[in-house]
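Student: sequence and computational prediction follow.
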Amino acid sequence: MRKTLVLAIAAAAMLTAACNTISGAGRDVSAAGRAVSGAADDAKR
């Protein structure tokens, strides 16, 4: 019983950390997309 509880807590911690990592990666990709769009707009002018 205790081993199962420890594993469940560890799994929950890993899932929480993974969500934060994916969220951060999404923000990074979004920022890169904005930079590319800005550079393209500047090249048009």
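Tutor: Arrived safely, thanks for sending.
Student: when you work out contacts or count neighbours from here on, use the C-alpha atoms and nothing else.
Tutor: Fine.
Student: sticking with the most centrally placed residue in the chain, tell me its helix or strand.
Tutor: The geometric centre of the chain, computed from its C-alpha atoms, lies nearest to Ile22 (C-alpha atoms, centre = their mean), at 2.2 Å. Assigned by DSSP states H and E, Ile22 belongs to helix 2-44.
Student: presented hereafter is structure B, for comparison with structure A:
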Amino acid sequence: MFKRTIAVAFVSLSLLAVTACNTVEGAGKDVSSAGRAVSDAADDSK
């Protein structure tokens, strides 16, 4: 039973880690996109 508990905990933590990586990657893309928009707006106002 103890091995099963550890296995379930390991799988759960692995899934959380993968989900967190995808979330951070998506947030990074959003921030990058916003930065490009600000940069383009600054270039247009010159």
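Tutor: Alright, I've got the coordinates. Quick caveat, the model's predicted, so the values are computed rather than measured.
Student: how far off centre is the helix holding Ile22 of structure 1?
Tutor: Distance of helix 2-44 of structure 1 from its chain centroid, counting by C-alpha atoms, centre = their mean, to the nearest Å, is 0 Å.
Student: how much space between the aligned residue in structure 2 for Val6 of structure 1 and Phe2 of structure 2?
Tutor: In structure 2, the residue matched to Val6 of structure 1 (TM-score structural alignment) is Val8. Going from Val8 of structure 2 to Phe2 of structure 2 by C-alpha to C-alpha, to the nearest Å gives 10 Å.
Student: so what corresponds to the residue nearest to the centre of structure 1 in structure 2?
Tutor: Using TM-score structural alignment, Ile22 of structure 1 pairs with Val24 in structure 2.
Student: that concludes my questions; thank you for your assistance.
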